[in-house]
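Enquirer: generate a structure from the sequence data that follows.
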Amino acid sequence: MRTLRFLKKEALHLIKAPETILLMLLFPVILTWVLGTAFSSSKGHVFDLPEVKMPIVSEGGMLSDVFIANGKEGGITFEKTDQEEVDRRVAAGSLKHYVELKDRELILHSDDKGSLEAMLVRMYATTFIKQANLSALAVQEGKLDQVAPQFKSFAEVEGIDGLNEPDSFGFYGVTMLTMIIMYGSIQAMSLLDLEKSGKTALRLKGSPYPMNRVFFAKTVTASAIILLQSLVLILINHFVYGIDYRNIGMVMLMLIPMAVFVTSLGVAAYQVFRSAAAASTFLNLLTFAFVFTGQGYSKFPSDNATFNTLFRLSPIGWINKGLFTYIYQGETGAVLSAGLRLLGLGLVMLLIAYVLYRREEGSDLVAAH
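Expert: Down below sits the predicted model:
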């Protein structure tokens, strides 16, 4: 019962702290909106190309009919138009592209050859001509079973390897989440400093409550509050911005090792530096370094060996890669690997912090002067 009361006191301290609302909740929500909106046109690699409609001037015949019919397979609709109508629309400035098919010659007329419509038609026309030539050769060789053109829909573009990838909001919905969890290390550090700053350490030390329980109660509380804040942030991102986390319950389970890691980092930094100010400065710098190298602010060029190495060494890079792989590909291998590494490092740091805490019992870190 005494432990539960102590846990409640520690939890209320964190929940009521202004930085909990401002830094851990409002800040990432606003930052996700700002960055998600700013980069909305530069991210997202899976999309379907729009239907393309383009006038065609032809002399009719089977070749023209086959060209038009097969174009529909690729999402391109060729509208039969006479030359007079095309000339009128060109003169009026209302027509940028049209196709001319005469005397077995295929010509794309375009004022913007680099446009999406022009590139699609050029790609289809190239494919059609090659297939038509192969069909003619098949007739000459007597291979009639290979005469019919075989076209497949090519008007769909996906990310590399056909894998789904996050848009800008999906990207920052994960990276801002892990960044804020990293800042939870400062929360954990502040809990350990609470008794000293509040001048209650000496009274607590003189109570019958074991000091080792004080240590573990504070670390458990810090981890629990970090996870609670993460859940609130995920729910806001999901319902306000429409960010998909695949399975929120699974994501929360995957964040437990990271919560342990950042809590251990915070309490270990406090025990090593013996000063809340020094530990806070160190944790802020380390958080920036981890988030930057973990591609939390923006993706690095994939061909940069230095950045790729830094990404592989960053704890934030581990968890970001694991979460993206799970959310957008449904695979858990990367996030489980990241979780094991984070949990291992976290437990080592927690053990070091506990040993230092026990050694310092009775010093200014335990008894306030």
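Enquirer: use CA for all of it now, contacts and neighbours both
Expert: Fine.
Enquirer: just the helices in the stretch 1-150 of the chain please.
Expert: Ranges of helices within the stretch 1-150 of the chain are 2-16, 18-21, 27-38, 62-73, 83-92, 116-141, based on DSSP state H, counting those that start in this stretch.
Enquirer: ditto for the stretch 151-300 of the chain
Expert: 168-197, 201-206, 211-241, 248-273, 276-293.
Enquirer: which one of the helices of the stretch 1-150 of the chain lies nearest to residue 296?
Expert: For residue 296, the closest of these is helix 27-38, at 11.4 Å, according to C-alpha to C-alpha.
Enquirer: report the angle between the axes of the closest one and helix 211-241?
Expert: On the basis of axes from the mean of the first three to the mean of the last three C-alpha atoms, to 10 degrees, helix 27-38 is oriented at 30 degrees to helix 211-241.
Enquirer: helix 27-38: which residues count as buried?
Expert: 28-29, 32-33, 35-36 (16 or more other C-alpha atoms under 10 Å).
Enquirer: dump those residues into CSV; add distance to residue 140 as well.
Expert: Below are the buried residues of helix 27-38 laid out as CSV (distance: C-alpha to C-alpha, whole Å):
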residue, distance to residue 140
28, 68
29, 67
32, 63
33, 63
35, 61
36, 58
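Enquirer: name the nearest of those relative to residue 134.
Expert: residue 36 (48.5 Å).
Enquirer: residues in contact with that closest one?
Expert: Neighbouring residues of residue 36 by C-alpha atoms under 8 Å, 6 or more residues apart in numbering: 168-172.
Enquirer: okay, the helices of the stretch 151-300 of the chain, which one's buried deepest?
Expert: Per residue and on average, the most neighbours among the helices of the stretch 151-300 of the chain fall to helix 168-197, with a mean of 24 (mean count of other C-alpha atoms under 10 Å).
Enquirer: what is that one packed up against?
Expert: helix 2-16, helix 27-38, helix 211-241, helix 248-273, helix 276-293, helix 315-329 (3 or more C-alpha pairs under 8 Å, 6 or more residues apart in numbering; DSSP states H and E).
Enquirer: run this one through as well so I can compare:
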Amino acid sequence: MLLNIMLKEIKQNFRDVKGTILMTLFPFVLMIILGTAFSGVFGEGETTKIKAKVLYKNEARQAVAEGFKQLVETLKENGMTFEENLDETSALDSIKAGKYSCYVVLKDDEIIIYKNEKLDLEANIVESVFKAFIDKFNLMSEIVKYKPEAAKYVLSSEGVNAVERTTLDKKKSPRAIDYYAVTMVSLIIMYSSMAGMYSILSEKTRKTENRLLIAPISKNKLLIGKMLGTIVSTILQLTMVIIASKFILKANWGEDILTVAIILITEAMAFISLGVAVALLFKRESAANGILNTVIPAFAFLGGGYMNIEDIGSEALLKIANISPIRWVNIAILNIIYNNDYSGVSTTLAINVTSIIIIIILCVLLFRKEEA
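Expert: Prediction:
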């Protein structure tokens, strides 16, 4: 019976031509339009500059300090801003306020990096650069310790790869089409809440609600079957969008598509559940539609769906943006693809899964009330 309910929902969703077009063709067209319109904003065809503002304190011995200074000069040429601040208290306050990406404290035997999570991508780039610096310095220290005469050769030999280095080149920066491929898929997942809403309200429209309520099946199974059917049909539609963007538009979805897929699936489950809850709570289609059409664009804007919210440069807006689950999803996916950074995955999944559990419990309680 549960499988039958699921299949019924999948068939009804794909018979809805308008809904199918919205979930497949619409995001694909948006990727093309926005990816083309904002290609200049993402610096395509130009040298990629890393816009990160860094505070630092250099307390290392001469050899390390000199190497650090050379690295800083190189990074400045690539668009980074470095300012020395010997007062750790004021420096950390500046980091917390979002004025700088991170604060670097250089000592003889370690480099301490304080990062601002709101500027996570920039801070992680800085961290990657200094990891490469540490690797190279450690290598040179060992060479000098055991074979000093080889140090000059390693430093002067351009063709020798003495250490694995992290390259911050244009290929690892998202193009406009790459950015909007991710954000438009996330955006359309939010609109899948409409499908969840219609899965409940359409039964009222077709006058089949009472027939379902008296059917010999657990009401919880009926509700879960409808939600699962909508989730499966949404995943199938999104799979078509991702495949089309990857092979037709050549959008970069990274190598770890499994982790990206898990994040997107949990997001779809959360928003479809939200749509069902709104339908059960407000009952009338016009009211439920109004609520979702107000919440979705607001979350999309705050999540960087239309443009990168960090480019606006408002600290207050960045703080407000953290309420948008779509922001956590977009940042986590972009960090996986372009920085091999999984630090935001657990937080994003925790937000999605917690939302799913809370909303499903609410749906079950509301559906029981509906039955009564």
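Enquirer: before we move on, back to that, quick check: which of the helices of the stretch 151-300 of structure 1 is nearest to residue 338 of structure 1?
Expert: Per C-alpha to C-alpha, nearest to residue 338 of structure 1 of these: helix 248-273, 8.6 Å.
Enquirer: elements contacting the closest one?
Expert: In terms of contacts (3+ C-alpha pairs under 8 Å, 6+ apart), helix 248-273 of structure 1 is packed against helix 168-197, helix 211-241, helix 276-293, helix 333-359.
Enquirer: those helices into a markdown table, with extra columns for distance to residue 92 of structure 1?
Expert: Formatted as a markdown table, those follow (distance: least, C-alpha to C-alpha, whole Å):
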| stretch | distance to residue 92 of structure 1 |
| --- | --- |
| helix 168-197 | 40 |
| helix 211-241 | 43 |
| helix 276-293 | 53 |
| helix 333-359 | 58 |
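Enquirer: nearest to residue 326 of structure 1, out of these?
Expert: Of all those, it is helix 333-359 that lies closest to residue 326 of structure 1, at 7.1 Å by C-alpha to C-alpha.
Enquirer: in structure 2, what stretch matches stretch 335-348 of structure 1?
Expert: Per the alignment by TM-score structural alignment, stretch 335-348 of structure 1 matches residues 345-358 in structure 2.
Enquirer: find the residue at the geometric middle of structure 2.
Expert: residue 330 (2.0 Å; C-alpha atoms, centre = their mean).
Enquirer: which residue lines up with that one in structure 1?
Expert: Under TM-score structural alignment, residue 330 of structure 2 pairs with residue 320 in structure 1.
Enquirer: got the contact list for its match?
Expert: So residue 320 of structure 1 contacts 174-175, 178, 294, 296 (C-alpha under 8 Å, 6+ apart).
Enquirer: and the contacts of the match of stretch 335-348 of structure 1?
Expert: 263, 266-267, 269-270, 273, 325, 328-329, 332.
Enquirer: that stretch vs structure 1, mean deviation?
Expert: Its matched residues in structure 1 lie on average 1.3 Å from stretch 345-358 of structure 2 after superposition (mean C-alpha distance after the TM-score superposition for structure 1).
Enquirer: report the buried residues of that stretch.
Expert: 345, 348-349, 351-353, 355-356.
Enquirer: equivalent analysis for stretch 11-29 of structure 2, please.
Expert: Within stretch 11-29 of structure 2, the residues that count as buried by 16+ other C-alpha under 10 Å are 13, 20, 23-24, 27-28.
Enquirer: so where is that stretch in structure 1?
Expert: Going by TM-score structural alignment: stretch 11-29 of structure 2 matches residues 12-30.
Enquirer: and the matching stretch, end to end?
Expert: By C-alpha to C-alpha, to the nearest Å, the extent of stretch 12-30 of structure 1 from end to end equals 25 Å.
Enquirer: cool, stretch 43-54 of structure 2 as well?
Expert: End-to-end distance of stretch 43-54 of structure 2 (C-alpha to C-alpha): 22 Å.
Enquirer: do the same with stretch 194-209 of structure 1
Expert: Using C-alpha to C-alpha, one end of stretch 194-209 of structure 1 lies 16 Å from the other.
Enquirer: where in structure 2 does that stretch fall?
Expert: With TM-score structural alignment as the criterion, stretch 194-209 of structure 1 aligns to 202-217.
Enquirer: which residues touch that stretch?
Expert: When contacts are defined by C-alpha under 8 Å, 6+ apart, stretch 202-217 of structure 2 is touched by residues 1, 219, 371.
Enquirer: switch to 7 Å and redo it
Expert: Contacts of stretch 202-217 of structure 2 with the rest of the structure, by C-alpha atoms under 7 Å, 6 or more residues apart in numbering, involve residue 371.
Enquirer: same thing with stretch 3-22 of structure 2?
Expert: Counting by C-alpha under 7 Å, 6+ apart, stretch 3-22 of structure 2 makes contact with 222, 225-226, 228-230, 233, all of which sit outside it.
Enquirer: before we move on, back to that, how far out from the middle of the chain is the match of stretch 11-29 of structure 2?
Expert: In terms of C-alpha atoms, centre = their mean, to the nearest Å, the centre of stretch 12-30 of structure 1 is found 23 Å from the chain centre.
Enquirer: neighbours around residue 146 of structure 2, how many?
Expert: 10 (other C-alpha atoms under 10 Å).
Enquirer: map it onto structure 1.
Expert: So, by TM-score structural alignment, residue 146 of structure 2 is left unmatched.
Enquirer: measure residue 146 of structure 2 to residue 329 of structure 2 for me?
Expert: Taking C-alpha to C-alpha, one finds residue 146 of structure 2 at 48 Å from residue 329 of structure 2.
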